[in-house]
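Visitor: Based on what follows, work out the 3D shape:
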Amino acid sequence: MNSGRPQERLFRGDGGTYDDSVPLPQPPPWRRPRPEDETARRRPYLIGEDEVEVVNAALRLRRPLLVTGDPGTGKSSLAHAVAAELGLGPVLVWPVNTRATLTDALYRYDAIGRLREQQDGTDDIGSFVRLGPLGTALATRHEGRPRLLLIDELDKSDLDLPNDLLFVLEEGEFTIPELARLPEEQAEVAVRVQGSQERVRVRGGTVRCQDFPFVVITSNGERQFPAAFLRRCIWLELPKPEPKQLEAIVRAHFAQDLQQLEAQWPRVLRLIKTFDEQRSLGGLATDQLLHAVYLLQQGVRPEVEHLRKAVLRELGSGGAR
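Guide: Below is the predicted model of the structure:
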């Protein structure tokens, strides 16, 4: 446990070397690799009752949940929280960018690899088809339950992509042309899925879902989506956490060190006040507050000006200068 005194520096910047007998400190829990089993270590996630009701409406209707809000309000983390609580298995993630296409999310076909195998006298086409995150979400289940797919930052996509998604999300199926062209005697093919060595059987080149996946779509509001797309989604706007909720979030993330945290609580409250004031000026993410509290717990003084500017830097202030 930290005594409250300033900690020894890890990096000294004097050309010396680090004492190998002193272990480097562990990163905060939210900066450690996420386990394959989402239930192995559930990360605290707190939202209001109204937001919980909207999530449950999307779950009951099995409609995509379109989550919007400022950066750092926990849009992506919501998907992992739902999957962990409901036992939906590892979240399938499709990070969208300007080059993303629907085919990328559905499947990949390694034509060159298959050609080489054919030249060697063998031909297992299923070995050269791998379903993408959306394809895997449609084709697989987790212990009898639907999968959860996170489509992250859809507003960064090409203008046509939201409309391209409509048929697949509505019908729960898609066709792989490379398999659809196979003769009848090869109509059933076992193809690989994302994130495991599992294979699923595809007949006639068409992947059909047994159960519609739960789809969480995040957007930072950088552009508007087509009305036809919005009509098929349940929309959730995540608000900025108020100071009292920020206190609850801090307590939840530092639950294993509450005794130490209580001893430093007046300083934590001052950090929350500073965070809330700065957030109204240029925008701050909640994880920046958690970083500041963690440094405080480590004996570092995040309230000093140079660290405050580094750790609690407004997101609207542009790049580092």
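Visitor: use CA for all of it now, contacts and neighbours both
Guide: Fine.
Visitor: Can you give me the distance of residue 309 to residue 278?
Guide: 10 Å (CA to CA, to the nearest Å).
Visitor: Would you agree residue 174 falls within a helix?
Guide: No. Going by DSSP: H, G, I helix; E, B strand; the rest coil, the assignment for residue 174 is strand, not a helix.
Visitor: Could you double-check that it sits in contact with residue 168?
Guide: Yes. Here residue 174 reaches residue 168: they are 6.3 Å apart, a contact under CA atoms under 8 Å.
Visitor: Now show me the structure for the sequence below, then we'll compare the two:
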Amino acid sequence: MSEWLIYRGTGAPHDAIADLPAPPPWRAFDGGPVVPSPGPVDDVTERRLGLAGDRAGNRARNHRPGARERELVNAALYLRRPLLVTGDPGSGKSTLAHSVAYELGLGRVLRWPIVSRTQLRDGLYQYDAIGRLQDLQFERAASEPPPYAGEPGGGIGRYVRLGPLGTALLPQERPRVLLIDELDKSDIDLPNDLLNVLEEGEFTIPELERIADRVPEVPVRCDDGSTVVIREGRVRCRAFPFIVLTSNGEREFPVPLLRRCLHLYLEPPDKERLAGMVRAHFGDDAARANDSLIDTFLDRAPGDRRAVDQLLNAIQLTRQADWAQEDDTRRRLTAELLRPLDRTR
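Guide: Got it, this is the predicted structure:
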């Protein structure tokens, strides 16, 4: 394997991220003071954090990217550029982010799921103005000062929480992994709204900027549950995060966004990758036991679209129902579950 690869796609954790060369001068960032980087996330920690640890961990460990996939991931790491990953549902777009985080020991993936109502601020931070107003009203009616009356800014930090993108942009020595999932589901303005943040690697929190002359440091909560101190209402990264933007190809993106990203198209998984996905979910024996079902999944007419979820559903139902291999019910339901997505009849 080439020595320049930081991410190797082997599924084995290592510390090669420490060998990542300095960024290009136009992608160097100087945020600070440095905040602690998260340590590797093991299965126990993932379960405690409610991260569906076994599933995410197994998928990350069993993901085996092809040469082009490995090369573009490493190009994004070297150049400090986001990676726009497109492909059919179930092709491994989201799993790629988990694989990079797991192998390079970069902590849990910060995930920002996109819907049609998502705005840039949702990813950067949330400020609970209504909650603060209600608490102020209760305070005025109470005879004793609230327990956080002595906190900076009267406890304003209690009402500010950094979002996934905001947390990823904290000044850390090692990059965080951020998954911006299904960007093609967004409002038409969000891709353009992202441009400045992705280029500058920083943002401000106006609610904290306004009090910066009186309260320059305010502790706030992050998307991963940790607490950091925000200085003068400004967040600027130090190590640009490894950002994976996924798209199912349902829309085109503006050229300015494409210019700031590297683009990776994931081909539909072949038999070897499908067997790896089955092993990740059901164990080593499941891939051998369902070899014919994998072949059935791959046997499709030109233009037919199927998602890996359909194959996993068919295997799960087969295992739970304990049908015989030649059972008519098994064959009939398997055909229904593996029906091409663009065919309604």
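Visitor: hmm, back to that, please identify which of residue 309 and residue 278 of the first structure sits among more neighbours.
Guide: residue 278 (15 against 12; other CA atoms under 10 Å).
Visitor: distance of whatever residue of the second structure lines up with that one from residue 339 of the second structure?
Guide: Under the alignment (TM-score structural alignment), residue 278 of the first structure pairs with residue 300 in the second structure. Taking CA to CA as the measure, residue 300 of the second structure falls 10 Å from residue 339 of the second structure.
Visitor: ok, which stretches of the stretch 101-250 of the first structure are helices?
Guide: Taking DSSP state H, counting those that start in this stretch as the criterion, the stretch 101-250 of the first structure carries its helices at 102-106, 111-119, 133-139, 161-171, 177-180, 227-231, 243-253.
Visitor: compared with the second structure, how much does the third one deviate?
Guide: By that I understand helix 133-139 of the first structure. For helix 133-139 of the first structure, the mean deviation from the second structure after alignment is 0.9 Å (mean CA distance after the TM-score superposition for the first structure).
Visitor: corresponding residues in the second structure for that helix?
Guide: Helix 133-139 of the first structure covers residues 164-170 of the second structure once aligned (TM-score structural alignment).
Visitor: So what touches that stretch?
Guide: Applying CA atoms under 8 Å, 6 or more residues apart in numbering, the contact partners of stretch 164-170 of the second structure are 31, 35, 110-112, 123-125, 175-178, 201-203, 222-224, 235-238, 240-241.
Visitor: cool, and stretch 113-120 of the first structure?
Guide: Stretch 113-120 of the first structure is contacted by residues 123, 124, 125, 128 when judged by CA under 8 Å, 6+ apart.
Visitor: how about the third one, what does it touch?
Guide: Which is residue 125 of the first structure. Residues in contact with residue 125 of the first structure, defined by CA under 8 Å, 6+ apart, are 114, 189.
Visitor: Helix, strand, or coil at the spatially most central residue of the first structure?
Guide: Centroid check for the first structure by CA atoms, centre = their mean gives residue 76 as the closest residue, at 4.1 Å. Of the three states, residue 76 of the first structure takes helix under three-state DSSP.
Visitor: Show me what it lines up with in the second structure.
Guide: Using TM-score structural alignment, the equivalent of residue 76 of the first structure in the second structure is residue 94.
Visitor: Pull up the gap between its match and residue 205 of the second structure, please.
Guide: 29 Å.
Visitor: same deal with residue 250 of the second structure?
Guide: Computed with CA to CA, the distance linking residue 250 of the second structure and residue 205 of the second structure is 33 Å.
Visitor: ok, these two, which is more surrounded?
Guide: Set side by side, residue 250 of the second structure and residue 205 show more neighbours around residue 205, with 19 against 13, by other CA under 10 Å.
Visitor: my guess is that one meets residue 236, correct?
Guide: No. Residue 205 of the second structure lies out of contact with residue 236 (CA under 8 Å); the separation is 11.4 Å.
Visitor: Top of the contacts of stretch 113-120 of the first structure by number of neighbours, please.
Guide: Scoring these on neighbours with other CA under 10 Å, the highest-scoring entry is residue 125 at 22 neighbours.
Visitor: all strands of the second structure, in order?
Guide: 83-87, 110-113, 125-127, 160-162, 177-181, 202-204, 217-221, 227-231, 234-236, 242-247, 262-266 (DSSP state E).
Visitor: Which stretch of the first structure is the second one matched to in the alignment?
Guide: Counting by TM-score structural alignment, strand 110-113 of the second structure pairs with residues 92-95 of the first structure.
Visitor: cool, and the last one?
Guide: Taking TM-score structural alignment as the measure, the first structure aligns residues 234-238 with strand 262-266 of the second structure.
Visitor: ok, and for the matching stretch, which residues are buried?
Guide: Under the neighbour-count criterion of 16 or more other CA atoms under 10 Å, stretch 234-238 of the first structure has 234, 235, 236, 238 buried.
Visitor: right, and the first one touches residue 58 too?
Guide: Yes. Assessed by CA under 8 Å, residue 234 of the first structure is found in contact with residue 58 at 5.9 Å.
Visitor: shared neighbours, those two?
Guide: With CA under 8 Å, 6+ apart as the test, residue 234 of the first structure and residue 58 both reach 64, 65.
Visitor: what's around residue 202 of the second structure, how many residues?
Guide: For residue 202 of the second structure, using other CA under 10 Å, the count is 21.
Visitor: Just give the closest residue to it, not the sequence neighbours.
Guide: residue 236 (4.2 Å; CA to CA, 6 or more residues apart in numbering).
Visitor: For the counterpart of that neighbour in the first structure, give me its contacts.
Guide: Counting by TM-score structural alignment, residue 236 of the second structure corresponds to residue 208 in the first structure. By CA under 8 Å, 6+ apart, residue 208 of the first structure lies in contact with 138, 139, 172, 173, 174.
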